[in-house]
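Student: Provided below for reference: sequence and predicted model.
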Amino acid sequence: MKRILFPTDFSEVATNAFVHALEFAKIVHGELILLHTFELPVFDNQFFPENYAVIYDSLELSQFDMFKEEIPKLRTIAEERNLDKIKMSHRLMDGDLLFNIKRSIKEDKIDFVIMGTSGATGWESFFLGTNTGSAIANIDIPMLCIPLEAKFKKIETIGFTTRFRAKDKKALKTVLDIAKKTNAKVKCLYVKTNESDVSKDTIDKWETEFMQEPIEFFVINSDQVKETILDFILYKEIDILTMLTYKRGFFEGLFKPSFTKKMATNFDIPILAIHID
C-alpha cells in the first residue's frame, strides 16, 4: 500500500488539496498521513524563569486543541465523497515544516507528498519562496502540488515534459503506472529549441520502447519553451502536468511578470514534481 504524506495548515488551500489527496489515495490504493507542523517562538528563559515551561505547554496545547477540532472536518469531507474507508493517521510536530516533512518521509516510509498552493502569486512563493519551494528542491520522492483553483476532476490526460534523458524513463514509468490505474492517457512533450541536442534516433527509440503504453509523443519546434508548455496544457486538455525537477531554474522562469496573467487563467492544474538525480 502506497503511503501519502499530506502536510496541512487547515486553510482553504489545504482543504482543497485534501480532496485531491483522498482521490489520489483511492487511485494508488494508498493511505494518508496528515501532518500539521507548528513552530514555537524562541524565548530567553532568563526573562521567564518561573513560567517558561508553562508558556510552551500552553502553546503546544492550543495547537493540539486546534488539531483535534480540524481533523473531524476532514473526515467529514472523506465521508461526503464516499472515501471514508481510506486509512488516515495523523502527526502533529513542532519545528520547521521542511525538516518535519523530510523526517516523516523517512520515518513513515512515504511514497508521495501532496500539498496545496494558491493563485499566480501563490505559485511563485510555492516554487521559489519558503516552505513548498524548498520542499520541491529538497524532496526526492514524487510531490503533487495543488493550486487552490484546481478543483478535483477525473484524471483523463497526464502531461509529461521531457528532454529524452535516460534518467527521465523512471519518472515516465511512475506516471504510466498512475495513468493505467485511472485509465488515463499520457501526452509526452519535448520542446525542441535551436540549441536542442536530442537526435531523431533517440526520440524514435523512446517511441518504440513505449509503443504498447497509453502514451503519445509530441515534439514541438520552438525557442519559447515556457509559452509552448502552457499552450500544450490548454490545447491538449492536460489534467495533471508532470515536471522533472533536475532543472529548478525552469520554475523560476515561469514566474516572470510576462507570464503572470496567462498563468492566472490557464495554469490552474495540479503539477506532479518528480525529482531526477
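Tutor: That came through, no problem. Residues are numbered from 1 along each chain as shown.

Student: contacts, neighbours, all on C-alpha from now
Tutor: Fine.

Student: find the nearest non-adjacent residue to I276, please.
Tutor: Leaving aside its sequence neighbours, I276 sits nearest to Y246 (Cα to Cα, 6 or more residues apart in numbering; 5.2 Å).

Student: I'd assumed H275 was in contact with the one you found.
Tutor: Yes: with contacts counted by Cα atoms under 8 Å, Y246 reaches H275, the gap being 6.4 Å.

Student: next one: the residue nearest to I276 from T174, what distance?
Tutor: Using Cα to Cα, to the nearest Å, Y246 is found at 16 Å from T174.

Student: likewise G253?
Tutor: G253 is 26 Å from T174, by Cα to Cα.

Student: can you check V191 too?
Tutor: Going from V191 to T174 by Cα to Cα gives 21 Å.

Student: neighbour-wise, which of the two wins?
Tutor: V191 (20 against 12; other Cα atoms under 10 Å).

Student: may I ask you to confirm that that one belongs to a strand?
Tutor: Yes: according to DSSP: H, G, I helix; E, B strand; the rest coil, V191 belongs to a strand.

Student: my read: it touches I220, true?
Tutor: Yes: in this structure, V191 is within contact of I220 by Cα under 8 Å, at 5.0 Å.

Student: alongside the first one, take a look at this:
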Amino acid sequence: MKKILLPTDFSEQAEYALKVAASLARQNDATIYLMHMLEMPSHLLSGDTNLDVPEQLLFMKIAHERFEKTMAQDFLKGINVEITVETHKAFDGITQAIHRHEIDLVVMGSSGASGLKEMFIGSNTEKIVRTADAPVLVIKNAIEDFTVSNFVFASDFSEDQKLVFEQAIDFANSFNAKLHLLFVNTPNRFVTTAIAEQKMNLFIENFEDLGDHELHIYNDNKIETGILNFSRAINADLIGMSTHGRQGLAHFFNGSISEDLVNHSLRPVITFKI
C-alpha cells in the first residue's frame, strides 16, 4: 500500500478520513494524494469559452487557503502529501485519479444518509464504493489511532468472491488482525450449519497466506443487520465486503448491501470490487 487517494471537501468527516489515511501512510511509508474537487458553477464546468475568470480564480484561491490550514496540522508532519485541485465533477475526477496515480487504496469520509436523501440523492462516496477499481475505506467518526485487531469479512463464499479475498487477507495481515469470516443466514436464504461450514472451508482451503482467522455463521432477519449485529457483538474494528460495480451485488450482496452498510455502519467499512 504505497499510494492512498483521499478526496476532501474540507468537512469534519473528510478530516476524520485524512487522519486515518495519515496513520496508514505512516505505517506503510505511503504517499497521500489529497484531492479537492471544486464545486464550480455549471458554466465553468461546461467548457463555455465566456468564462468568468476572476470567479474561477477565487474558487481556486479559497481551496489553496484551506489546503494550507490542512497541511499545517501535526498529524501530517513527515508524510509525503501531493495536493491537487481539479474542476471535474467529483465522481469523474476521483475515478480518473485512481487510474492516473495507480492508487492502492481510497479513503473517504462520509456522514451517511437516511430517508429521502439516501433514496433519491445518494452520495459520491456511494458511487465510488460501487465502481472504484481500488479498495475503498469509508470512515464515519474520529479515530485517534487507526488499528485493526478484529476484521470482519462478510461473504456468501461463492467462487467469484475469491477474486477479492486475497486483498482482504493482505489488509488483515498488514495489521496482524484476526480475520472473522462471516456467513449470515436469513429466513429466505436459509442453509444448514453443516452446509454453510462446508462451503466456507472449501472456499478458504487454497489460501496459504490466511493468518489468524475464525469462521462464523450468524442468524438474522436481514444480511445487513446480521453483519452490523455480529460486528457489534465482537467489537470489530473494520467490516469488509466485495462489490460488483454498476451491476449491483450478486449472490450474497444482493441489491445495494454495500451502500447500505456504508450509510448505516458507524464502524469503518472497506469494499473490494470484483
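Tutor: All right, it came through fine. The model shown is predicted, which means the values in this text are computed figures rather than measured ones.

Student: TM-score for this pair?
Tutor: With the length set by TM-score structural alignment, normalised by the length of structure 2, the two chains reach a TM-score of 0.81; 256 aligned residues with a Cα RMSD of 3.0 Å.

Student: the helix or strand encompassing H36 of structure 2 vs structure 1 - mean distance after superposition?
Tutor: Secondary structure assigned from DSSP states H and E places H36 of structure 2 in strand 31-37. With the two structures superposed, strand 31-37 of structure 2 lies on average 0.7 Å from its match in structure 1, counting by mean Cα distance after the TM-score superposition for structure 1.

Student: tally of neighbours for the counterpart of A134 of structure 2 in structure 1?
Tutor: In structure 1, A134 of structure 2 lines up with I141, judged by TM-score structural alignment. For I141 of structure 1, the count of nearby residues is 16 (other Cα under 10 Å).

Student: ok, now Y56 of structure 1?
Tutor: By other Cα under 10 Å, 15 other residues sit near Y56 of structure 1.

Student: same check on the one 10 residues further on?
Tutor: The number of residues packed around M66 of structure 1, counting by other Cα under 10 Å, is 11.

Student: next: I234 of structure 2.
Tutor: A count of nearby residues for I234 of structure 2, using other Cα under 10 Å, gives 12.

Student: any idea how far the aligned partner of it in structure 1 lies from D140 of structure 1?
Tutor: Alignment note (TM-score structural alignment): I234 of structure 2 maps to K236 of structure 1. Counting by Cα to Cα, the gap from K236 of structure 1 to D140 of structure 1 is 28 Å.

Student: residue contacts, the match of A134 of structure 2?
Tutor: With contact taken as Cα atoms under 8 Å, 6 or more residues apart in numbering, I141 of structure 1 is in contact with 111-113, 274-275.

Student: so what's the residue count around P72 of structure 1?
Tutor: For P72 of structure 1, the neighbour count with other Cα under 10 Å is 11.

Student: how about the secondary structure of the counterpart of it in structure 2?
Tutor: Alignment note (TM-score structural alignment): P72 of structure 1 maps to E68 of structure 2. Three-state call for E68 of structure 2 (three-state DSSP): helix.

Student: any idea how far L105 of structure 2 is from E68 of structure 2?
Tutor: E68 of structure 2 is 24 Å from L105 of structure 2, by Cα to Cα.

Student: so I155 of structure 1 sits in a helix?
Tutor: No: under three-state DSSP, I155 of structure 1 sits outside any helix and is assigned coil.

Student: so it makes contact with K181?
Tutor: No: the pair I155 of structure 1 / K181 is not scored as a contact, 10.1 Å apart, by Cα under 8 Å.
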